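**Q** attaching a predicted model along with its sequence, questions to come.
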Amino acid sequence: MTDLTGSTVLLPRSPARAAGLAERLRAAGVAVTVAPVIERAPAEDAGALAAAVAGLDAGRYAWAVITSVNAVDALVGAGRPTTLADAPVRWAAVGPATVRALHSIGIEPALVPDDATADGIVAAFPPAPSRQDVAEASAPSTDTTTVLLPLGDLARPTLRDGLTALGWTPDVVTAYRTVRSELPADVVHARYDVIVVTSGSVAREIAAQYGATSPVVAIGRPSADAAREAGLSVAAVADRPTDAALAATVTTVLKERP
């Protein structure tokens, strides 16, 4: 493995979520600092999420589209894993971490796009059935064109708009909120060769709390776009949203730095 002793990397994630990537980088000699800039908080309207879980169990949705581990955790918190696993609905998932989270509660996604983004889900999603198909395939009280989207409060309308264009009826429910976590002063005043950004929210908080003095490696294209919009310099984008891909990308950037 490449020896990158002396290199410094900031992982602005929770210790649990950063552990795998931090271990890989430290094995290469990198000095890794883990300090989250955002935290997950419960949705303000817990009743809406509980109603959505009840709707899954009742067969109100044709699909449930899951875009993050946070959404899985929120659904589990609003119901029971066994209820979710037995729900008469097809599941779609974005990214390997989300797939693993669904597997942990007994759910096998029917759709996992190669492009682990909201755009990727829309591109891979089937068009909605016609009204005649719905009438012939389901009871009158069942709306089989409704798709549950349990999202964070800062989610962009990409999924909602894309699925609507395909003829589906998205039901957007706030599953969790994203709140700021302040960086410690010693982290703010330190210098890092690379900062890893794993979401648009992280990118914006890094720009606001730390500034644009260090290049960033983004977990995917949406995070990279948000980083550039926030004024950050994007050195590279991982080709997959995994610890292995991020570690390889960060390592390459560190080896090529002046």
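**A** In hand now; what should we look at?
**Q** going forward, measure contacts and count neighbours with C-alpha atoms only.
**A** Noted.
**Q** what residues are up against V147?
**A** With contacts defined as Cα atoms under 8 Å, 6 or more residues apart in numbering, the neighbours of V147 are 61-65, 168-171.
**Q** before we go on, here's another structure to hold up against the first:
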Amino acid sequence: MVTEIDDRPRVLVTRATGQTDQLIAALDAAGVVAVPVPTIDVELAPGGGALDEAIQGVGSYAWVVVTSTNGALAVLRAAERVFVPFEATRWAVIGNATREVLEREGVDVAFQPSLSTAAGLASELPVAPRDRVLLVRGNLADDRAPAILGRRGAVVRDVLGYTTVEAPASSVGLLAEAFAGPLEIALFTSGSTVRGLVGLADLEAIDVRRLPAVCIGRETATEAARLGFDVVAVASAPDTQSLAHTAARAIADLRRDSAPIAAIRKGGSRR
């Protein structure tokens, strides 16, 4: 019996558990094998807290601003709990991936900025003085977005939608298994996925920085470069399809410009 060997390039996918299916499918369509190692855990805000309260009164806000797919999932979950209609207000999102999450559930997104960053969204959002804005974010978000909106005259309620835990212990073994075979690049979808990978690697003494990095956006690329990765490509748009296509092109470029990247093993180097 002949065993078929899959010689397609393998890439490290660092998204949280439960959020990789679309990316894995897009990579597969692009001829790339995804090797999932969740470098973060995401915990959506529980029921009965500030998010439920804010969503229950969503009609009193001029805008609901969601700055990530996890924020979108948190808002949808809260809306289900408190039975609030999505059309009660206007919705603004940071980029295509967040828009897709909301639109799949029937939410009509009214605004998306030209620059897919939280600061870009806050700077471009069409607000009038004293407009009430509900901003749903994660625990690792910085203060730029609420500060910009405040300077523009908006009255901002900043609510925690989810908590991100970097370098979850459950992924330590998965990382060691992933690096037992050849890997060509690492895919990063947020700064926290970069930091999470570095944290996991430190526990296993794996030199993950030897992997070239492909990032979903400029802010993620900046964090990857800060932590010592060679960022070889950034997706043209912050969504799954763009990231998968960018990864496939980056691998082709790397293979054309140099010898194929060999297996990077624990404590080892490129060979």
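**A** Looks like it arrived, so ask away. Fair warning: this is a prediction, and the values are worked out from it, not measured in the lab.
**Q** re the thing from before, of the contacts of V147 of structure 1, closest to A230 of structure 1?
**A** Among the contacts of V147 of structure 1, V65 lies closest to A230 of structure 1 (Cα to Cα), at 27.7 Å.
**Q** what residue of structure 2 matches up with the closest one?
**A** Alignment of V65 of structure 1 against structure 2 is given by TM-score structural alignment, with V65 as its counterpart.
**Q** how about E229 of structure 1?
**A** For E229 of structure 1, the aligned position in structure 2 is occupied by R226, per TM-score structural alignment.
**Q** Q132 of structure 1 now?
**A** Under the alignment (TM-score structural alignment), Q132 of structure 1 maps onto no residue.
**Q** likewise P241 of structure 1?
**A** For P241 of structure 1, the aligned position in structure 2 is occupied by P238, per TM-score structural alignment.
**Q** quick check: that match vs R152 of structure 2, distance?
**A** With distances taken as Cα to Cα, to the nearest Å, P238 of structure 2 is found 26 Å from R152 of structure 2.
**Q** ok, back up a step: from the contacts of V147 of structure 1, keep the buried residues only.
**A** By the neighbour-count criterion of 16 or more other Cα atoms under 10 Å, the contacts of V147 of structure 1 include these buried positions: 61-65, 168-170.
**Q** need those residues in JSON lines (columns: secondary structure and distance to G120 of structure 1).
**A** Compiled in JSON lines, the buried ones among the contacts of V147 of structure 1 are given as follows (DSSP: H, G, I helix; E, B strand; the rest coil; distance: Cα to Cα, whole Å):
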{"residue": "Y61", "secondary structure": "coil", "distance to G120 of structure 1": "21"}
{"residue": "A62", "secondary structure": "coil", "distance to G120 of structure 1": "19"}
{"residue": "W63", "secondary structure": "strand", "distance to G120 of structure 1": "16"}
{"residue": "A64", "secondary structure": "strand", "distance to G120 of structure 1": "15"}
{"residue": "V65", "secondary structure": "strand", "distance to G120 of structure 1": "12"}
{"residue": "W168", "secondary structure": "coil", "distance to G120 of structure 1": "16"}
{"residue": "T169", "secondary structure": "strand", "distance to G120 of structure 1": "18"}
{"residue": "P170", "secondary structure": "strand", "distance to G120 of structure 1": "17"}
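**Q** excluding covalently adjacent residues, which one is nearest to the residue positioned nearest the centre of structure 2?
**A** By Cα atoms, centre = their mean, structure 2 has its centre lying nearest to T189, at 3.8 Å. Ranked by Cα to Cα, 6 or more residues apart in numbering and with sequence neighbours excluded, the top spatial neighbour of T189 of structure 2 is I216, at 5.1 Å.
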